[in-house]
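In: what shape does this take:
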Amino acid sequence: MSVPATLCIGAVQWDLIGHTADPMPAGADLPGRVSRMPGGVAFNIAQALAREGLTVALLATVGTDAEGEGLVRAGMALGLDMRFLHRGGATDLYLALEAEGALVGAVADARALEEAGEAVLEPLRDGRLATEALPFAGTAVIDGNLPEPILSGLAASGLLARADLRLAPASPAKAPRLAPLLAHPGAVLHLNRAEAAAICGADFPTSLAAAEALLARGV
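Out: This is a model prediction of the structure:
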């Protein structure tokens, strides 16, 4: 089995997004359109990298339901390597409402990813991608949707000790989950000022100030 050069580890789900051109106060029931598309931070990054010609595999979880099968087919159609997915439970879903081109609110149901736990990382242990003795040595993109205990365990395990890590927080609320991986010598953070503030526990007036604070934490 060939080993892909790049892994994207984290959220794979269906994005269900309602759009309306009108203002949306609380309780409004408005005409508009609803789109449904494959999504999740890991999936979105993977397909962007695949468009640039990279060979990318996903480490994530999708259900054994029809929605999960649909995500697998969608990923394969985009040229993604879907061989290493964990399968189980119901497929995760992101539900959002947008009005006048701006996000009104969203709910991310990531129960499948959270319940899968360490099983998502099994291909890094069982020889399909790597082993404890021979860690994965390619590029690994990790998003902040993984539960903090999984990320802490991953940082302590050495499974990615030789990898080029790219960390994508996914949101300010989830950014602190990535803190255990910040000391990895090959880690690069891709984040905004709000996510930096969440990691450091302080607000920053500029991106430069945020970057300096992250460097002081060992990034």
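In: please count neighbours and contacts with C-alpha atoms only from this point.
Out: OK.
In: and the helices in this structure?
Out: 41-51, 66-77, 111-116, 148-157, 193-200, 207-216 (DSSP state H).
In: here's the other one to compare against:
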Amino acid sequence: MTLAAFGAIHLDTLADAQRAILRDTSTPARLTTRPGGVAANVARALARLSPPCALAGAVGRDSDGDVLLASLRAEGIDVSTVHRSDHPTGRYLALHDPDGGLAAAVVDGAITDALRPGDIDIAHPALAEADLWFIEANLPQPVLGQIAAAAGHRLLAADAVSIAKAPRLAEVLDRLDILFCNRLEGAALLGQRHAGPAPAPEDALAIASALVALGVGACLVSDGPAPLALATAGACLSLAVAPVAVRDVTGAGDALIAGTLAARARGWDIGDAARAGLAAARVTVQAQGAAPVTLTWDAVLGESAAAASPTA
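Out: Got it, this is the predicted structure:
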């Protein structure tokens, strides 16, 4: 099964501080720059776990765009359908405390917000031949609708991205085979579509079940270190999140998505696929940055086995 990801492509700058980050003063840190954006990070992780993978989105006609495309190609990602825009390439800046926690982050995603139907060539073979499409709520609603309508027989997965952007998926819920969100994003999405009393925002499993009732095939609702809620039309599961020593939280959610989709591409059922996603996230947070070189399918299998063992 081949895969394609649609959405944000950014140039990320990550600042790893040597001491706790404080307001109104500078902090010594090590800065690194690498590809980022939800869709780009998912595609990068998928390229490590389940090649081949194509990526569709937009970068500018600037040097940052050139650098990004060259870097993504070098990672084995097909970027032949990436739109070159007159807008500047998207940028993301994250400030990490010494414990790996995210102290603050800002993003300039205007280039993705400016995408319009037709900017992405959905008929291009790199996309048309993929069996599974992944979309994310950084994309404008008209583009999400266009992609969902064109998905046809393919598996269609989506990420809600943020509380502010999750409602963009409201009109395509009944076309989604898999939806990833955290509990606050799920509650925001339900606020757009739920006809009756909404589940309590702290109840991840009820949120997942309510989204399935609106037409989603399978819904995975994360809640930090709390269990991952998984609901389908026939079952509800609460999957424990095994503790791990965190080095960098960057890309953990993207790795959860990529691990789950890579397992589904191998024919795993959604429950086992979600466990693989959790394992991929654990591998990722123990390394530096999204899609680290340590993220391999063998590492996911090893982490899954360790988490399932009685002594884990």
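In: on that earlier part again, in CSV: the helices of structure 1, plus mean neighbour count and distance to Trp14 of structure 1.
Out: Listed next are the helices of structure 1 as CSV, based on neighbours: other CA atoms under 10 Å; distance: least, CA to CA, whole Å:
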stretch, mean neighbour count, distance to Trp14 of structure 1
helix 41-51, 19, 10
helix 66-77, 16, 8
helix 111-116, 20, 12
helix 148-157, 16, 23
helix 193-200, 20, 24
helix 207-216, 14, 32
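In: how far away is Tyr107 of structure 1 from Arg128 of structure 1?
Out: Tyr isn't right for residue 107 of structure 1; it's Val. Here Val107 of structure 1 is placed at a distance of 34 Å from Arg128 of structure 1 (CA to CA, to the nearest Å).
In: what's the neighbour count on Gly152 of structure 2?
Out: 10 (other CA atoms under 10 Å).
In: that one matches what in structure 1?
Out: Matched to structure 1 by TM-score structural alignment, Gly152 of structure 2 sits across from Ala161.
In: can you tell me the closest non-neighbouring residue to that match?
Out: Pro135 (6.4 Å; CA to CA, 6 or more residues apart in numbering).
In: before we move on, the earlier item: Val107 and Arg128 of structure 1: which is more packed in?
Out: For Val107 of structure 1 versus Arg128, the count of surrounding residues by other CA under 10 Å is larger for Arg128: 14 against 10.
In: residue in structure 2 matching that one?
Out: By TM-score structural alignment, Arg128 of structure 1 lines up with His124.
In: mind listing what the residue mapped onto Arg30 of structure 2 from structure 1 touches?
Out: For Arg30 of structure 2, the aligned position in structure 1 is Arg33, judged by TM-score structural alignment. Going by CA atoms under 8 Å, 6 or more residues apart in numbering, Arg33 of structure 1 touches Gly18, His19, Thr20.
In: which ones among those residues map onto strands?
Out: Members of those lying in strands (criterion: DSSP state E): Gly18, His19, Thr20.
In: how far away is the nearest residue to the first one once chain neighbours are set aside from Ala26 of structure 1?
Out: Read that as Gly18 of structure 1. Among residues not flanking Gly18 of structure 1 along the chain, Val34 sits closest, at 4.3 Å (CA to CA, 6+ apart). Counting by CA to CA, the gap from Val34 of structure 1 to Ala26 of structure 1 is 18 Å.
In: which residue of these two possesses the greater neighbour count?
Out: Of the pair Val34 of structure 1 and Ala26, Val34 is the one with more neighbours under other CA under 10 Å, namely 13 against 7.
In: just checking, the more buried one touches Asp15?
Out: No. At 10.2 Å, Val34 of structure 1 does not count as touching Asp15 under the criterion of CA atoms under 8 Å.
In: hmm, back to that, now the ones in strands among the contacts of Arg33 of structure 1 in TSV, with distance to Phe43 of structure 1?
Out: Shown next, in TSV, are those (distance: CA to CA, whole Å):
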residue	distance to Phe43 of structure 1
Gly18	20
His19	22
Thr20	26
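In: tabulate those (CSV), appending neighbour count and distance to Arg177 of structure 1.
Out: Listed next are these as CSV, based on neighbours: other CA atoms under 10 Å; distance: CA to CA, whole Å:
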residue, neighbour count, distance to Arg177 of structure 1
Gly18, 18, 29
His19, 20, 31
Thr20, 17, 33
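In: ok, those vs Ala60 of structure 1, which is closest?
Out: Ala60 of structure 1 has its nearest neighbour among those in Gly18, at 25.4 Å by CA to CA.
In: residues in contact with the closest one?
Out: Gly32, Arg33, Val34, Ser35, Ala96, Leu97, Glu98.
In: distance of it relative to Arg73 of structure 1?
Out: On the measure of CA to CA, Gly18 of structure 1 and Arg73 of structure 1 end up 24 Å apart.
In: what of Val120 of structure 1?
Out: 19 Å.
In: ditto for Pro180 of structure 1
Out: From Pro180 of structure 1 across to Arg73 of structure 1, the span is 34 Å (CA to CA).
In: list the residues that contact the aligned partner of Ala204 of structure 2 in structure 1.
Out: Alignment note (TM-score structural alignment): Ala204 of structure 2 maps to Ser207 of structure 1. Ser207 of structure 1 is in contact with Asn192, Arg193, counting by CA under 8 Å, 6+ apart.
In: could you redo the last one with a cut-off of 10 Å?
Out: Asn192, Arg193, Ala194, Ala196, Ala213 (CA atoms under 10 Å, 6 or more residues apart in numbering).
In: now Arg193 of structure 2
Out: Here Arg193 of structure 2 is in contact with Pro167, Ala170, Glu171, Leu173, Ala210, Leu211, Leu214 (criterion: CA under 10 Å, 6+ apart).
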